[in-house]
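A.B. asks: Fold the following and give me the result.
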Amino acid sequence: MQSETTWDRLKAEMKAAAASLGIDKIGVASAAPFTEMKQRLLRHRELGRESGFEEPDIDKRTDPSLLFDDPQSIIAIAIAYPSKLIDAPKSQPGARRGIMARSAWGQDYHVVLRDRLAKLENWLRERVPGLRAESMVDTGALVDRAVAERAGLGWSAKNCAIITPEFGSWVYLGEMITNLPLPPDKPITDSCGDCTACIDACPTGALVGPGQLDAKRCISFVTQTKGMVSDEFMRKIGNRLYGCDTCQVVCPVNRGKNWTHQPELQPDNEKAKPLLVPLLTMGNREFKETYGMTSSAWRGRKPIQRNALIALGNFKERSAVPDVAGVLKDDPRFELRATAAWALGRIGGEEAEAALKAAQGAERDEQVLKAIEVALAAIAGEAAGEKPATE
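C.D. replies: Modelled structure (predicted):
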């Protein structure tokens, strides 16, 4: 039997130290190119299913040697995050609330994972003075899920998430390319079986097959865009302000799992499930003070304010008509004015109709005028008992 090497011992000690470093799971992957992932990404691009948020160079996404001189191993980490709000405030008529995806609860996970990776790097450097390492989280070039899968953290599920046996898919992923010849871990067997709960539950059919996501149809992507949203997607967004967790919530492996041991990731209920109306007039400074430390802030306030209008429309919240009408009348951003028009058409009623007609006379933007026209037609159709008009 082969004796334990120095690198075997270092890896074992590193895993044993994970909890003291604030890391929930560590695995090691080889630094060989991810050839299968490259083919999948090329096909993904051919089909037009990219979000546009990814690193555009597919070679860099799949070949560690293009990012790091002579890589020997990649250390993958996972940190578990909460899935439930304790004593969550209720959304009710007159006080409607939106919901942030769990990835936007607590402190920005990019900051938290970078902190953990820095601690891990310091721990390794104390034991290997010649360490070279480069860490990345989410916005790095490598595909986090591909690294995590190869490192044995979990299996790549049908919803495109990594599912760990211990924590389900409620984990953030990060990785560190190193010059250390650490022995790799074995991948975990895919345990999704015949289950298609995530595919069946996806609001927009963005999960076009097992492990296949049309990113442009994904509600999580749509909520982060800054422009206009189609009627179809606005109706599907519901009251989501940032992101979408549906495919994780319905996963049987995730049932009952809620992780509260990482202090920085615990939610502030009023930020995770905020009142919608105050968001409409929130200025940049207040937005940064309120949400600047969360991952939802990276796109600025416009997408979240637009999504708040959509949510009020989907709630058909009559009490919010004056506030929505104020956006339609005064907001300098045409995307928000057009969305406010849509929301008023969805809410309906005489007050909403009057606000739309008043705005119609003063509006000069063609897209907003079109949205007002469609909204007025929707209200007229509803009053006549017809199916509401849509674009």
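
A.B. asks: For the rest of this, base every contact and every neighbour count on C-alpha atoms.
C.D. replies: Fine.

A.B. asks: and F287, how far is that from A375?
C.D. replies: As judged by Cα to Cα, to the nearest Å, F287 and A375 stand 29 Å apart.

A.B. asks: The stretch 151-300 of the chain: helices as residue ranges?
C.D. replies: 197-201, 219-224, 231-237, 246-249, 269-272, 277-280, 284-291 (DSSP state H, counting those that start in this stretch).

A.B. asks: Show me what the last one is packed against.
C.D. replies: Looking back up the chat, that one is helix 284-291. Judged by 3 or more Cα pairs under 8 Å, 6 or more residues apart in numbering; DSSP states H and E, helix 284-291 is in contact with no other helix or strand.

A.B. asks: Would you tell me what the next helix or strand after it is?
C.D. replies: Scanning forward in sequence from helix 284-291 by DSSP states H and E, the next helix or strand is helix 302-315.

A.B. asks: outside of that next one, which residues touch it?
C.D. replies: The list of residues contacting helix 302-315 from outside it, by Cα atoms under 8 Å, 6 or more residues apart in numbering, reads 96, 98, 223-227, 234-235, 237-242, 276-277, 279-280, 320, 324, 335-336, 339-340, 342-347.

A.B. asks: Pull the distance from that helix to the chain's centre.
C.D. replies: With Cα atoms, centre = their mean, to the nearest Å as the basis, helix 302-315 stands 17 Å off its chain's centre.

A.B. asks: quick one more, to check against the first:
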Amino acid sequence: MNISQLKQEIISYSKVIGIDKIGFTTADTFTEMKNRLIRQQELGYQSGFEEKDIEKRVNPSLIFDQPKSIIAIALAYPSKMSESPQGKKGDRRGIFCRASWGVDYHTILREKLKQLEEFILEKVPEARFKSMVDTGELVDRAVAQRAGIGWSGKNCSIITPEFGSYVYLGEMITNLPFEPDEPMEDQCGSCNKCIDVCPTGALVQGGQLNAQRCIAFLTQTKGFLEEEFRDKLGNRIYGCDTCQTICPKNKGMDFHFHEEMEPDPELAKPRLTPLLTISNREFKDNFGEMSGSWRGKKPIQRNAIIALAHFKEQSSVPELIQVLNEDPRPVIRGTAAWALGKIGGEDASMALEHSNEKETDPDVLNEIEKAIRKTKGEV
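C.D. replies: I've put the predicted structure just below:
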């Protein structure tokens, strides 16, 4: 077997099946990443969604028997929506981040990696693989950076010269000893736009993210959102693109190579008020294929309530009152109370007073009492 020729054949085949960029690297330990992860852990900057064992995140030999190399892939996704619906007074809309448009990217990339595996197995039947997308042990960005897909930007995204940072990443550990590609030089230079514009200051410095303050992470949590972040959410109901849209390397980057990534405008920018009372079945039927649905409807509904408060949307007050009175989940009731306090008005004020008399959950009561004080101009 000529490993060099096989590498070229894999690169050619990857283009045929719609992989936009491919790179190869060693299966050596990611030493620099290990130091960074330890520091993140010490600072309490992790999201909690990651693999807990740092060693497994940086040492391929702990998750694969005798690894020789890693193949990294990237697929470019759209940054612009054709016929984007516009929200207006009385008909407000939320927004899912670009990485959640279309079919769940985990599904798309896993299929591409599976096709690659099958292609290689035809050439080398003794080949072994372990493929992963986002939820695997390895740090996708570290693999992609070392494999020459792009450089790790100050916004903590992989930035490619061809597609900017609008790329999904996946990788495959294998027992085949491919020649590694050259990592790419950092091209962020002195630019700090992403750091300067981050709504919550989550980008502590170039390449260092405090996930606990990142809106993309916060929109996926299920509990009460801390008050300091509620006003920062805007109309985002899943994810955040601010550090990408500000990036000069993303200027003019918009690629529509993959039909399954195209957004349904009514799902990517959904009406907010109907989300408050959507059933589990409706949510699954409408949003189930999107990556933004992975945590279920509760965080989306909580964020939709916060977005309506952001707009001070008076027309949503009846629905918010219904949620406050009838929803069985304390987080949703309490967030509705906060929103009513922010929107204000006589109906909201009366509903809060009424609810204050019958509510039993201490967290919800706390939100109701604060909201009542707000409607009276006391805070």
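
A.B. asks: TM-score of the superposed pair?
C.D. replies: The TM-score (TM-score structural alignment, normalised by the length of structure 2) is 0.99; 379 aligned residues with a Cα RMSD of 0.9 Å.

A.B. asks: Need the winner for burial among the helices of the stretch 151-300 of structure 1.
C.D. replies: Highest mean neighbour count among the helices of the stretch 151-300 of structure 1 (mean count of other Cα atoms under 10 Å): helix 219-224, with a mean of 21.

A.B. asks: okay if I get the helices of the stretch 151-300 of structure 1 as CSV plus distance to L369 of structure 1?
C.D. replies: What follows is the helices of the stretch 151-300 of structure 1, written out as CSV (distance: least, Cα to Cα, whole Å):
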stretch, distance to L369 of structure 1
helix 197-201, 35
helix 219-224, 23
helix 231-237, 15
helix 246-249, 34
helix 269-272, 33
helix 277-280, 20
helix 284-291, 27
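
A.B. asks: For R45 of structure 1, find the nearest of the ones you listed.
C.D. replies: Closest approach to R45 of structure 1 among these (Cα to Cα): helix 219-224, 16.1 Å.

A.B. asks: average distance between the closest one and structure 2?
C.D. replies: In the superposition with structure 2, the average deviation recorded for helix 219-224 of structure 1 is 0.4 Å (mean Cα distance after the TM-score superposition for structure 1).

A.B. asks: I would like the range of structure 2 that aligns with that helix, please.
C.D. replies: The alignment of helix 219-224 of structure 1 onto structure 2 (TM-score structural alignment) spans residues 215-220.

A.B. asks: Mind listing residues that contact the matching stretch?
C.D. replies: 47, 199-200, 211-212, 225, 233, 236-240, 295, 299-300, 303.

A.B. asks: right, so of the helices of the stretch 151-300 of structure 1, which gets closest to T5 of structure 1?
C.D. replies: With Cα to Cα, the closest approach to T5 of structure 1 among those belongs to helix 246-249: 39.7 Å.

A.B. asks: what's the residue closest to the geometric middle of structure 2?
C.D. replies: When structure 2 is reduced to its mean C-alpha position, the nearest residue by Cα atoms, centre = their mean turns out to be G239, at 4.8 Å.

A.B. asks: counterpart of that one in structure 1?
C.D. replies: For G239 of structure 2, the aligned residue in structure 1 is G243 (criterion: TM-score structural alignment).

A.B. asks: now swap in K89 of structure 2 and tell me
C.D. replies: With TM-score structural alignment as the criterion, the equivalent of K89 of structure 2 in structure 1 is P93.

A.B. asks: Roughly how far does that match sit from K316 of structure 1?
C.D. replies: To K316 of structure 1, P93 of structure 1 is 9 Å away according to Cα to Cα.

A.B. asks: Please compare these two by neighbour count and tell me which comes out ahead.
C.D. replies: Neighbour tally, P93 of structure 1 and K316, criterion other Cα atoms under 10 Å: the higher count belongs to K316, 19 against 13.

A.B. asks: pretty sure that one contacts G348?
C.D. replies: Yes: between K316 of structure 1 and G348 a contact is recorded at 7.5 Å, counting by Cα atoms under 8 Å.

A.B. asks: T164 of structure 1 is nearest to which of the helices of the stretch 151-300 of structure 1?
C.D. replies: helix 246-249 (12.5 Å).

A.B. asks: What is the closest one packed up against?
C.D. replies: Of the remaining helices and strands, those touching helix 246-249 of structure 1 by 3+ Cα pairs under 8 Å, 6+ apart are helix 197-201.

A.B. asks: Which residue range of structure 2 does the helix it packs on align onto?
C.D. replies: Under TM-score structural alignment, the match for helix 197-201 of structure 1 is residues 193-197.
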